[in-house]
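J.: I need the structure of the sequence given here:
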Amino acid sequence: MTVRTRFAPSPTGFIHLGNIRSALYPWAFARANQGEFILRIEDTDLERSSQEAVDVIIEGMKWLGLDHDEGPFYQMQRMDRYKAVLAELQARGWVYPCYMSVEELDALRERQMANKEKPRYDGTWRPEEGKTLPPVPEGVKPVLRFKNPREGVVAWDDKVKGRIEISNAELDDLVIARPDGTPTYNFCVVVDDMDMNITHVIRGDDHVNNTPRQINIFKALGKEPPVYAHLPTVLNEQGEKMSKRNGAKAVTQYRDEGYLADAMVNYLARLGWSHGDDEIFSREQFLSWFDLDHLGRSAAQFDEAKLRWVNAQHLKSMEDVALAPLVAAHLARHGIDADDRLSDICALFKDRCDTTVALADWAKAFYADVQASEEDRAKHLTDAIRPAIADLRERLQSCDWNKDAIGAVFKSVLADHSLKMPHLAMPVRVLVMGTPQTPSVDAVLALQEKQKVLERLQKA
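T.: Model (predicted):
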């Protein structure tokens, strides 16, 4: 059997980390089992769906490297297929028209709640042997309901939650088509999963209540349902369900804030799945380890500080030539064109950074003017140190421009002025880099353009 999984988002808002985790696991399961991953856009909510949201879904998945083998398929383009299956089920007695109005349903619900009963459709229009249905009201377009079995249980072995059994007596007859004939979510999903030969449905546990209804529709169609794995909710840092309303950010915003795609995959993978005590791992390791047996059963809580730490680890281990284009993209947003020094700049500063934006902030000092704070200038650029800075500048003019030669010049100036390295290095950093804290000053100056260093030292 070829494993076939799917991600089926609704384009009714931007995609955040809680959503994208529901794409990561089915993608990983398909890749780990040499299977196929399908992208499906569930866009039947015409009022709230937007092309902009679709674009962000596709852009976010592309950035994270969650490549799909088929799709994107759009439900609105499959309406003819849904209606054909509806007609087939209706012909076989699984679907019937219901003429109960919204007002009648509301009144029924109020009566049931007053009697402390579970609110549910009472089967008024359900055809049964020996039952006389009410007269069809004039001018009313019916909904179509699925004739749910009344006996027995719906059961499945959930790969996260274990065995789940729900009595059919608890389920009422689901509306599967609106008065205008448009099929509803639970029906469309079943037809899609059936047509696309989905073997494993890995999705959020907010869909658990839909599952028994969908299983019964599968069986009415004579098909075996897929294997289900319902993922616990992702909570935000306040312990609430992650959502746009609760301050969640679009996935693409993390890219713009300087997070690495592989670090995001690493962090999201651990947000509900584990491989022993491994915290930091590559994409390749993740795919070689991933299975459904180690998915967590408890809600996972997002922690931005932990995400930044994971990102910093990936930043440190990333090849400098691969890092440079990402940093260059941030510089370009500030109108700065980088050059071939950028890889070496990344190598020198990446251990101090937790995002590529932070790395770009360091790189700016090599391509744009710097401005030290008045506090740093007052503290480090004293009258006592200015003669040594002038001497250093003089000697650097005739110095070969490399780390060793620059280091030798520093040592000679320190010896002649009876200074220790911090006494001279700190003010030089303030002038050249705008801050007293940098890596080794000779390595920093070697990456700066010689003329720019001399001009900045002149401002002592």
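
J.: make it CA atoms for all contacts and neighbour counts henceforth
T.: OK.

J.: Check the offset of the host helix or strand of residue 326 from the chain's centre.
T.: Using DSSP states H and E, the element containing residue 326 is helix 320-333. Centroid separation for helix 320-333 versus its chain: 21 Å, with Cα atoms, centre = their mean, to the nearest Å.

J.: which helices and strands sit right next to that helix?
T.: If you count contacts as 3 or more Cα pairs under 8 Å, 6 or more residues apart in numbering; DSSP states H and E, helix 320-333 packs onto helix 342-349, helix 356-367.

J.: and for comparison, fold this next one:
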Amino acid sequence: MTVRTRIAPSPTGFLHLGTARTALYSWAYARHHGGQFVLRIEDTDVARSTQESVEQILASMHWLGLDYDEGPIYQMQRLDRYREVVEQMLAAGTAYRCYCTPAELDAMKEAQRARGEKALYDGRWRPAPGKVLPPVPEGVPPVIRFCNPPEGDVTWNDLVKGPIAINNREIDDLIIVRTDGVPTYNFAVVVDDWDMGITHVFRGDEHINNTPWQINIFRALGAPLPQFGHVPVILGDDGQKLSKRRGAVSVTAYEEGGYLPEAMLNYLARLGWSHGDDELFTREQMVGWFDGTHLSKSPAQWDAAKLAWVNAQYIKAKPDAELAPLVAAQLQKRGIVPDDRLTAICALFKDRCDTTVALAGWAAAFYSDVQPGEADRAQHVTDAVRPAIAALGDKLATVAWDKASIAVAIKEVLAAQGLKMPALAMPVRVLVMGTAQTPSLDAVLALFSREEILKRLQAS
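T.: Alright, predicted model coming up:
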């Protein structure tokens, strides 16, 4: 059997973190087993689906590097196929037309609740031997319902949760086609997974209640069942589920915020899966390890600080020449066009940064004027140290412009002025970089032009 997995986002909003994690697990499982990964766009919610959301989903998948073997496949382009299957089900007696109006359904469920019963469709339009159906009302377009088995349990061995059983009396005759002819989620997803040969379905555990209907539809169609794995939700800082409507942030927002895709994948993978005590691992390592086991049964807590730490580790490890274009893109958003110094700037400052936005903040000081804060200037650029700053400027005007020569000049001024390094270095940093804390002063100064350093020192 060839393993085939899929991710099937709805384009009613951005691709959020929970869906991205499910996509990662589905992708990694397929890659681990040498299988295929399919992208399907579930766009049957016509009123809320947008092309902008589709484009954001595709951009997010591309940024994360979750390459798919087939797709994107759009459900709204498959309506003829759904109609074909529905007609077969109507002919086979596994589906039927229901003419209940919304008002009738509301009254039915209100009466059930008043009797202390679970609100379920009562099957009044479901054909049965010897049963007389109500007369078909004029002008009422029907929905099509699935003949759900009335007795027995639906059972499956979930890849994450283990054995699950739900009694058929807990669910009713699901609407599979709306009055406008558009299929509902639980029907379309079964036909899609059947037609596309999906063997393993990873998805959020909010879908557990949908699974019995889907299994029953698979069986009614004589279609092979995929294996299901329902992963727990991701909780936000407030302990509530992250979702499009509540607290979630789009994947592309993290790209814009200066996170690296490899760091995001690493962090998402650990939100519900582990490989021993490994915190940091490559995409290739995850593929090698991800066999569908070691998935957590408990919800994961989103931790922005932990993500920032993971991203910082990846920034430190990333080759400077690969980091520089990412920082350049952040600088260009500020109207700054960097030069060939940027690679060296990244090398010097990346250990201090947890995003490329933060790194661009350091780099910006090399391409635009800085304005030291009044508190830093008052604390560090004092009358007592101004003679030493002027002396350093005189020295730097004539030395060879490299790190070693600048270091010698600084030491000579310190000796002549009877100062220790912090007394001179901190005010110089404030004047040059706008902050008293930077990497080694000689390394910082060497990345500027001589003329720019002399100009900034003269501002003391």
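
J.: Let me see the TM-score of these two.
T.: Laid over one another, the chains give 0.98 as their TM-score (TM-score structural alignment, normalised by the length of structure 1), with 460 aligned residues with a Cα RMSD of 1.2 Å.

J.: picking up where we left off before, give me the mean deviation of the helix holding residue 326 of structure 1 from structure 2.
T.: By mean Cα distance after the TM-score superposition for structure 1, the fitted helix 320-333 of structure 1 averages 0.6 Å away from its aligned residues in structure 2.

J.: In structure 2, which residues correspond to that helix?
T.: Aligned by TM-score structural alignment, helix 320-333 of structure 1 falls on residues 320-333 of structure 2.

J.: wait, what's in contact with the spatially most central residue of structure 2?
T.: By Cα atoms, centre = their mean, the mean C-alpha position of structure 2 lies nearest to residue 17, the distance being 3.3 Å. Going by Cα atoms under 8 Å, 6 or more residues apart in numbering, residue 17 of structure 2 touches 248-251, 268.

J.: Identify, from the residues you listed, the entry nearest to residue 124 of structure 2.
T.: residue 248 (41.3 Å; Cα to Cα).

J.: Surely the closest one is in contact with residue 19?
T.: No. Residue 248 of structure 2 is not in contact with residue 19 according to Cα atoms under 8 Å; the separation is 10.7 Å.

J.: coming back round to it: just put the helices and strands packed on helix 320-333 of structure 1 in TSV and tack on distance to residue 164 of structure 1 and mean neighbour count.
T.: Converted to TSV, these look like this (distance: least, Cα to Cα, whole Å; neighbours: other Cα atoms under 10 Å):
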stretch	distance to residue 164 of structure 1	mean neighbour count
helix 342-349	52	20
helix 356-367	45	21
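
J.: Nearest to residue 261 of structure 1, out of these?
T.: So among those, helix 356-367 is nearest, using Cα to Cα, at 11.4 Å.

J.: Mean distance of the closest one to its aligned residues in structure 2, please.
T.: Looks like 0.6 Å for helix 356-367 of structure 1 (mean Cα distance after the TM-score superposition for structure 1).

J.: quick one: contacts of that helix?
T.: 257-260, 315, 323, 326-328, 330-331, 336-338, 342, 345-346, 349-350, 353, 432-434, 447-449.

J.: what angle separates it from helix 320-333?
T.: Interaxial angle, helix 356-367 of structure 1 versus helix 320-333 (axes from the mean of the first three to the mean of the last three Cα atoms, to 10 degrees): 80 degrees.

J.: how about the strands of structure 1, start to end?
T.: 4-7, 36-41, 70-74, 95-98, 143-146, 153-158, 162-167, 175-177, 200-204, 227-231, 234-235, 300-301 (DSSP state E).

J.: Select, out of the ones you listed, the one closest to residue 283 of structure 1.
T.: Closest among these, using Cα to Cα: strand 36-41, at 16.6 Å.

J.: Now that closest one on structure 2. Mean distance?
T.: Mean for strand 36-41 of structure 1 is 0.8 Å (mean Cα distance after the TM-score superposition for structure 1).

J.: Compute the inter-axis angle for that strand and strand 70-74.
T.: 20 degrees.

J.: List the neighbours of strand 36-41 of structure 1 that are in contact with it.
T.: With contacts defined as Cα under 8 Å, 6+ apart, strand 36-41 of structure 1 is touched by 2-11, 26-27, 30-31, 54, 67-75.

J.: So among those, which ones count as buried?
T.: Buried members of the contacts of strand 36-41 of structure 1, counted by 16 or more other Cα atoms under 10 Å: 3-11, 26-27, 30-31, 54, 68, 73, 75.

J.: Counting only helices, which of the residues you listed make the cut?
T.: Those of those mapping onto helices are 26-27, 30-31, 54, per DSSP state H.

J.: So which of those residues is the closest to residue 378 of structure 1?
T.: For those, the nearest to residue 378 of structure 1 is residue 54 (53.4 Å; Cα to Cα).

J.: and the closest residue to that closest one other than its chain neighbours, what does it touch?
T.: Spatial nearest neighbour of residue 54 of structure 1, excluding adjacent residues (Cα to Cα, 6 or more residues apart in numbering): residue 11 at 5.4 Å. By Cα under 8 Å, 6+ apart, the contact set of residue 11 of structure 1 is 41-43, 48-51, 53-54, 57.

J.: Distance of residue 212 of structure 2 relative to residue 341 of structure 2?
T.: In this view, residue 212 of structure 2 and residue 341 of structure 2 are 60 Å apart by Cα to Cα, to the nearest Å.

J.: of the two, who's got more company?
T.: Using other Cα atoms under 10 Å as the criterion, residue 212 of structure 2 and residue 341 rank with residue 212 on top: 24 against 13.

J.: wait, isn't the more buried one in contact with residue 166?
T.: Yes. Residue 212 of structure 2 is within contact range of residue 166, at 6.9 Å (criterion: Cα under 8 Å).

J.: which residues do the two both contact?
T.: 154-155.

J.: one step back: which of the contacts of helix 356-367 of structure 1 are buried?
T.: 258-260, 315, 323, 326-328, 330-331, 338, 342, 345-346, 349-350, 353, 432-434, 447-448.

J.: that older thread, for the strands of structure 1, which one sits closest to residue 219 of structure 1?
T.: Per Cα to Cα, nearest to residue 219 of structure 1 of the strands of structure 1: strand 153-158, 10.4 Å.

J.: mean shift of the closest one relative to structure 2?
T.: Compared with structure 2 after fitting, strand 153-158 of structure 1 deviates on average by 1.0 Å (mean Cα distance after the TM-score superposition for structure 1).
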